[in-house]
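*Asks:* this one's structure only:
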């Protein structure tokens, strides 16, 4: 890495009603060298988060939203605020994950305008079992997904898996990239906003990768990557109707916009198979169809019916 001035790095954390987890994360970020600011976007929490944030000294700052705008709205607001505050690098993360103490330092070793990365992040490991990935990934040149960290380490080149990154879980984004592509798509509410931002970055020519020596712990969700079609593929099933609605709507829109209609129609067929044969659920088929139709019409309001008051 060439010598460079010390960058202004702003960590952007989006939170909603998870005060204990937020406190754990903020404590870790306070211990992290090189951070200029810890900017927390509070999605109108009702569990004391706002009061706790108001009492926090620098470098913690808070933006309190008047309504829950989801992760997508939170990252949209937070990325813009960090950019307006002069950030050279924006470090994006949810409130329920936590970086290892040296995570940022290791990531920064791969920041270099002469051949470095624009949108890069750590290996995201299951907090319950750090030998496993929290989110299964497909390694470059492979047809199947992998679940174990050992497989990722074995596949790395110079400590990096190029063109693979799990966004919004400790990912760094450069100021220059934000200037080129803007901020995350706020109307998605949850699910798929991170993938859309990554695919938008790649379309703009961003250099992406996972730095395997940088580690970020995140609670694993067993239903993510549920096997289907006799184990030949997986489906992102969630027991939450809200999450499923947003996933079905936003994923179809992302596939249509970035991968084309064949990929979008394949996702429709995959969803129909999963809730017809893998985990039969007529109710989920109805939710899926409703969500997908709304997305194709550009209606991003339907998820509100699943929000608890």
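*Replies:* That came through, no problem. Remember, it's a predicted structure, so these values are computed and weren't measured experimentally.

*Asks:* from here on, contacts and neighbour counts on C-alpha atoms
*Replies:* Fine.

*Asks:* Give me the contact list for stretch 23-39.
*Replies:* Residues from elsewhere that reach stretch 23-39, judged by CA atoms under 8 Å, 6 or more residues apart in numbering: 8-13, 58-63, 78, 82, 95-99, 101-102, 104-105.

*Asks:* Which ones among those map onto strands?
*Replies:* Applying DSSP state E to the contacts of stretch 23-39, the entries found in strands are 9, 10, 11, 12, 13, 60, 61, 62, 63, 98, 99.

*Asks:* The first one and residue 89 touch, don't they?
*Replies:* Same thing as residue 9. Yes: counting by CA atoms under 8 Å, residue 89 is a contact partner of residue 9 at 4.9 Å.

*Asks:* between those two, which one's more packed in?
*Replies:* residue 89 (26 against 23; other CA atoms under 10 Å).

*Asks:* alright, now check it against this:
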């Protein structure tokens, strides 16, 4: 049976992380380890996690390295420990007991699958599908959409992503130098597909996810990072990057202007300038 290392990234969110870890303790898959990475939290997260789960020694980055950077620290540790697969699971999730078993089952059946995703549901509406594995990116418009039903995918969501060791070793980790937060999973999905790997979804792997728990939905900081990373992504992959960037930024600015949210307008503009 393949060895899986489960990587959970925490940043100033130990309450959510404790709930996530409790659900992971109930996994039916028998051969997995647990790596908790703390991204330089300032709320006492490491002490809280280690007090509740004494068997876990938190891997401390010492600074906020962003989503990709924090996950990369966990992935490196997982590979050092001989993992065949690495499962990235968000700290603001709870998982079904068979979630990992189903992911591994699909990965074992589909040898060309570099990454396998779960079906994510809204935490506060448990029957409502939030995301079917991942999403698609319209390169001309810069529009990234979550897939809600079976279809081909451009990327697997980093909220629940099983990565094959051989795929990671071929294409590399998240590009944490380019993407501090958001779009790093899209970039990895594009790199995997360019290298010939497939993206798959384990339909019976169920995860419940609290959307935008780290920054908060509608946060100006979310807009800043999303815009910055989106512009960088389009400059890398869009056929005519200048057109795609213009369309994406204009759409985001217009939407926030119509909402009358000046703070978010400024955040989008700042993200564009910082890209």
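*Replies:* That came through fine. Predicted model only: the values in this text are computed from it and were never measured.

*Asks:* After superposition, what is the TM-score?
*Replies:* Here the TM-score for the pair of chains, by TM-score structural alignment, normalised by the length of the second structure, is 0.83; 262 aligned residues with a CA RMSD of 2.9 Å.

*Asks:* Identify the farthest-apart pair in the ones in strands among the contacts of stretch 23-39 of the first structure.
*Replies:* In those, two members sit farther apart than any others by CA to CA. They are 63 and 99, at 21.9 Å.

*Asks:* So the two - more neighbours on which side?
*Replies:* The residue with more neighbours, out of residue 63 of the first structure and residue 99 and counting by other CA under 10 Å, is residue 99; that gives 23 against 19.

*Asks:* what sits against the residue nearest to the spatial centre of the first structure?
*Replies:* Within the first structure, the residue whose C-alpha comes closest to the C-alpha centroid is residue 168; the distance, by CA atoms, centre = their mean, is 3.1 Å. Neighbouring residues of residue 168 of the first structure by CA under 8 Å, 6+ apart: 92, 93, 94, 194.

*Asks:* What lines up with it in the second structure?
*Replies:* Following TM-score structural alignment, the counterpart assigned to residue 168 of the first structure within the second structure is residue 158.

*Asks:* again with residue 31 of the first structure
*Replies:* For residue 31 of the first structure, the aligned position in the second structure is residue 26, judged by TM-score structural alignment.

*Asks:* As a check, name the ranges of all strands in the second structure.
*Replies:* Ranges of strands within the second structure are 4-10, 32-38, 59-60, 85-89, 93-95, 113-122, 129-132, 134-138, 143-146, 155-156, 160-164, 198-209, based on DSSP E.

*Asks:* What residues in the first structure pair up with the last one?
*Replies:* Okay, so that is strand 198-209 of the second structure. Residues 207-218 of the first structure are matched to strand 198-209 of the second structure when aligned by TM-score structural alignment.

*Asks:* of the strands of the second structure, which approaches residue 253 of the second structure most closely?
*Replies:* In terms of CA to CA, the element of these nearest to residue 253 of the second structure is strand 143-146, at 13.7 Å.

*Asks:* Just list the residues touching residue 233 of the second structure, thanks.
*Replies:* With contacts defined as CA under 8 Å, 6+ apart, the neighbours of residue 233 of the second structure are 183, 187.

*Asks:* That one maps to what in the first structure?
*Replies:* Residue 233 of the second structure maps onto residue 254 in the first structure, by TM-score structural alignment.

*Asks:* One more: residue 124 of the second structure?
*Replies:* Looks like residue 124 of the second structure aligns to residue 128 there (TM-score structural alignment).

*Asks:* How many neighbouring residues does residue 170 of the second structure have?
*Replies:* The tally of other residues near residue 170 of the second structure (other CA under 10 Å) stands at 12.

*Asks:* And for residue 52 of the second structure?
*Replies:* By other CA under 10 Å, the residues close to residue 52 of the second structure number 12.

*Asks:* so how far is residue 62 of the second structure from it?
*Replies:* Plainly put, residue 52 of the second structure is 21 Å away from residue 62 of the second structure if you go by CA to CA, to the nearest Å.

*Asks:* same question, residue 23 of the second structure
*Replies:* Plainly put, residue 23 of the second structure is 26 Å away from residue 62 of the second structure if you go by CA to CA.

*Asks:* Show me which of the two is the more surrounded one.
*Replies:* residue 23 (15 against 10).

*Asks:* tell me, how many neighbours does residue 61 of the first structure end up with?
*Replies:* The burial metric for residue 61 of the first structure, expressed as a neighbour count using other CA under 10 Å, is 17.

*Asks:* and if you look at residue 205 of the first structure?
*Replies:* For residue 205 of the first structure, the number of neighbouring residues by other CA under 10 Å comes to 12.

*Asks:* if we can go back for a sec, what's the most buried one of the strands of the second structure?
*Replies:* Burial of those is given as mean neighbour count (mean count of other CA atoms under 10 Å); strand 155-156 ranks first at a mean of 31.

*Asks:* how far apart are that strand and its match in the first structure?
*Replies:* On superposition with the first structure, the mean distance recorded for strand 155-156 of the second structure (mean CA distance after the TM-score superposition for the first structure) is 4.7 Å.
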